[in-house]
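A.B. asks: Pasting a predicted model and its sequence here:
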Amino acid sequence: MERRAKLREIDIVRSIAMIGVLMVHSTSAATLEMKSSGLYGIYNFLNIFFKIGTTSFILLSSFVLFYNYYPQPLTLQRFKKFYRNRLTYIIVPYVVFSVIYFVIRWYMNHKPWDIPLMWPKFLHDLLNGQAYTHLYFVFISIQLYLLFPVLLYLFKRFRWLAASAVVIGVGLQWAFFLYNREYWQVQYRGSWSPTYFGQYFLGAWLGIYFDRIKSWLIIARDTVTKGKVALWILLWAVWLTAGIKYVSIFYQARMHRAVFSNALYDALWDMYTMLTPLILMQVAFLIGGRMNTSFWVGKLRYLGVISFGVYLVHPIVLLIYRQFPPNASNPLMVHFWYLGGYCCALFISWIVVTAICRLTNWSWVLFGSVPNQMKAVDAEKEQESGRGTRVPSASPSVSG
């Protein structure tokens, strides 16, 4: 069976999600230390409105997997290759960076270098995605990769399950929320995949039915109808409303110690983070046709290609950067210092990941499939240059 077209615009969605991750992490300290500033509302907005990274990456991963694999026959060889590539390219970097960040934290906390003392703590953190604050995402991804073949079989075997994927995912997600709140009380809820079933199952549904629904989701002049315009306006209105309300309750809680129910936080977070990737897809497909002609769109796509590496590296950059705080008596310098943290996290991580991938043969140990994705983009550019024409946004295969 012929494979579906590669959607290069997905790299742009990944890049925007990565920008969101960097924004949240570079403003996290400001939400604690800048409450007396007249610009605190801006810091709170940037920190909460951009909480789109993890959930968008999860949805995109699910989307690409089901978009790629659902039309294909289920074979043992295909699943062997899937596990070899996916789990090798994610488990090895996860373990390596867990060791790196664990050692850094241990050193900074001035704890004794005692292996019998360190090993149980490291093993606990590794098995809970807690070696450093951002590694929970990789831990979740491992869980979802393990779950994928089961869901793929069920969705192909029972088509009604595929059609109902979003409802099923949200139902399972909220069952986990409620039972965890009342009975289980899992310590690190955000490190376990059921927390993101709504986003994951929505990504699966989009991947399975994308060819049917893309004309309703993607904004294009030649397919505009009144019904589609009404749907797009409704989508953006609900997304903005949920996002602004989500920002607002955090501002009230942080500044005025207002108390809101956990259910309200979860509901707004769920609505906002499930709609955000749809909005980002619309933006990506609007500008994606210019990725070969626009410098900035091309760089935006490149950030998406190396986003996994940037995600793993940037906390080290921020950790070092924060060892050199500005003079607190100069408010303007403090604001520029926070801006500098964001820029360093983005550009230094960008340079480090690119350099290691370009100059070494073992970079997959650190960054998984990023080196292969970079080579694929390079080959694509060479092919297009040889043709002397611009290739349309969909090419014969989909990476995933």
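C.D. replies: Everything's here; your move.

A.B. asks: For the rest of this, base every contact and every neighbour count on C-alpha atoms.
C.D. replies: Fine.

A.B. asks: Distance of G169 relative to H25?
C.D. replies: 28 Å (CA to CA, to the nearest Å).

A.B. asks: and what of R86?
C.D. replies: 27 Å.

A.B. asks: Of the two, give the one with the bigger neighbour count.
C.D. replies: When R86 and H25 are compared on other CA atoms under 10 Å, the one with more neighbours turns out to be H25, at 21 against 18.

A.B. asks: A helix includes the more buried one, no?
C.D. replies: Yes. Counting by DSSP: H, G, I helix; E, B strand; the rest coil, H25 is located in a helix.

A.B. asks: How about the contacts made by it?
C.D. replies: By CA atoms under 8 Å, 6 or more residues apart in numbering, the contact set of H25 is N47.

A.B. asks: That one and Y107, how far apart?
C.D. replies: Counting by CA to CA, the gap between H25 and Y107 amounts to 22 Å.

A.B. asks: A further structure is provided below for comparison with the first:
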Amino acid sequence: MADLQRTIDAKEAAASNRKERLPELEMLRGLAILGVLTVHATSSAVVAVQNSWVRDAYVALNAFSLFCVPAFIFLTGFVLFYNYAGRPMSWSGLGAFYVKRLKQLVVPYIWVSLGYELAASALKHRSWEPSDMLGRFGKHALNGGAYPHLYYVIITIQLYALFPLLLLVFRKLRLPAAAAVPLGFAVQWAFYLLHLNVWHLEAKGSWSLTYFAAFLLGAYGGMRPNALKSWLGIGEQSRGRGGKLRFALGAALWLAAAAGFLRMHVAYRSGGAVPEGYWFEIGYNLFTLMTTLMLLGACIQLGNGRKARKPAAALADLGALSFGIYLVHPFFLLLYHRHPPASATPLIYHLWTAGGFVFALGASLLVLLPAHRYVPGAWLVLGPAPAKFGPKPKAEAEEEAAADVRLQEATE
């Protein structure tokens, strides 16, 4: 009887710790990966197109899409604190946390880095001496240098390493969730000023503290999701004039931040006058955070709309596959950009640029979907398979096979 009661208590505790599913997070992740693809697909056009309104349009599109990495980091903070802030963290739990992250993040990162390292060695005619290759690979594995986009994985590894310490700080000091927001800005700007005036780091963007405001803003959202919705002027608590006013104020601030940052970015790329001092850093910080919050609000509204179920589901599916897409899409863009259009006609060039986006996304999905479903061990390179796209459960597969047999017998 005692064993039975303990089992019931354990099940009840597990149920109480089970968090409500938030599909808007996967939808925001889907928008973020589209932003990554846009940045990379337009990067060559930003340089190649001559100064004109067309180039300004490319620069603005490229700059607007820069919200993507802070959005991913916001989501990392949100998910970690949402899932773990209410749980006790024992030494065994801490070990399980790191083992899970090692398996899901570090292992695919190492294999993908090796693949990009070999590809770069072949394309750039580097030395194939084992000692030279091992030396390069070891250095690049530590700093994400095997290919430019892999710096983001290094940042995520740093954040996973810091997370238990941050959680301990919040618990021991009994900090309110709202303290996460000013703390994130304080740490990020202290790091930025130290870099600018003392350290002069070679690759500031490869350090997680560069994005700490986004991470701890996500932490606040994870600990207080309903309060974040209230901030945005959406959700049950935001109905009425107060919610509409907050939403309008947030939208106005976002539009102002976006207009200011994009204007500075376009002027800088075109050789125009730009403000001196910290304005670029301030503009980037405010624009990316405000864009992330506004897009999160849009995802919540989209998920609640009955007429938008298919777009919402498509975005959520894209978000579920985003890590694999992030890892492999530069390889397809690299192949695509090795075959520029023969014609110099502007229209052909613009179509070719847009085609890079479509090709990178389509080719990534064509690799990921069958690999996750049918290739054992694909997670070693592509990351963990989302439940929806992973191997089918044995019972389901057997039922489908039986249905196929019945269909064949009925039609013979």
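C.D. replies: Done, it's in. Computed from a prediction, not measured in an experiment: that's the story for all the values here.

A.B. asks: and stretch 102-122 of the second structure, which stretch of the first structure?
C.D. replies: On the first structure, the counterpart of stretch 102-122 of the second structure by TM-score structural alignment is residues 87-107.

A.B. asks: For the matching stretch, list every residue counted as buried.
C.D. replies: 87-95, 97-99, 101-103 (16 or more other CA atoms under 10 Å).

A.B. asks: likewise stretch 47-55 of the second structure?
C.D. replies: When burial is assessed from 16+ other CA under 10 Å, stretch 47-55 of the second structure yields the following buried residues: V49, R55.

A.B. asks: So which of the buried residues of stretch 87-107 of the first structure are in helices?
C.D. replies: Those of those mapping onto helices are 87-95, 97-99, 101-103, per DSSP state H.

A.B. asks: Identify the farthest-apart pair in the residues you listed.
C.D. replies: Using CA to CA, those span at most 23.7 Å, a distance reached by L87 and V103.

A.B. asks: Check the burial of S131 of the second structure by counting its neighbours.
C.D. replies: By other CA under 10 Å, 10 other residues sit near S131 of the second structure.

A.B. asks: And C68 of the second structure, by the same measure?
C.D. replies: Look at C68 of the second structure: counted by other CA under 10 Å, it has 25 neighbours.

A.B. asks: Please name the nearest non-neighbouring residue to the counterpart of it in the first structure.
C.D. replies: Per TM-score structural alignment, the equivalent position to C68 of the second structure in the first structure is G53. Nearest residue to G53 of the first structure in three dimensions, chain neighbours excluded: A17, at 4.5 Å (CA to CA, 6 or more residues apart in numbering).

A.B. asks: what residue of the second structure takes the place of that neighbour?
C.D. replies: Using TM-score structural alignment, A17 of the first structure lines up with A32 in the second structure.

A.B. asks: OK, contacts around its match?
C.D. replies: Contacts for A32 of the second structure (CA under 8 Å, 6+ apart) come out as F67, C68, V69, A71, F72.

A.B. asks: The helix or strand the third one falls within: average distance to aligned residues in the first structure?
C.D. replies: Which is V69 of the second structure. Assigned by DSSP states H and E, V69 of the second structure belongs to helix 68-84. Relative to the matching residues in the first structure, helix 68-84 of the second structure has an average distance of 0.6 Å after the fit, by mean CA distance after the TM-score superposition for the first structure.

A.B. asks: Check what contacts that helix and list those residues.
C.D. replies: Applying CA under 8 Å, 6+ apart, the contact partners of helix 68-84 of the second structure are 19, 25, 28-29, 31-33, 35-36, 152, 156, 163, 167, 211, 214-223, 288-289, 292.

A.B. asks: at 7 Å instead, please
C.D. replies: Here helix 68-84 of the second structure makes contact (CA atoms under 7 Å, 6 or more residues apart in numbering) with 25, 29, 32-33, 35-36, 211, 214-219, 221-223, 288, 292.

A.B. asks: Ok, stretch 294-313 of the first structure next?
C.D. replies: Against stretch 294-313 of the first structure from outside (CA under 7 Å, 6+ apart): 11-12, 14-15, 18, 290-292, 349-350, 353, 367, 370, 373-374.

A.B. asks: give me that answer again for 8 Å
C.D. replies: The contact list for stretch 294-313 of the first structure, computed with CA under 8 Å, 6+ apart, reads 9, 11-16, 18, 21, 97, 134-135, 287-288, 290-292, 346, 349-350, 353-354, 366-367, 370, 373-374.

A.B. asks: So which bit of the second structure is that stretch matched to?
C.D. replies: Counting by TM-score structural alignment, stretch 294-313 of the first structure corresponds to 309-328 in the second structure.

A.B. asks: Compute the number of surrounding residues for the counterpart of L7 of the first structure in the second structure.
C.D. replies: Using TM-score structural alignment as the criterion, L7 of the first structure maps onto L22 of the second structure. Per other CA under 10 Å, the neighbour tally for L22 of the second structure reads 12.

A.B. asks: So L22 of the second structure versus L28 of the second structure, what's the distance?
C.D. replies: 11 Å.
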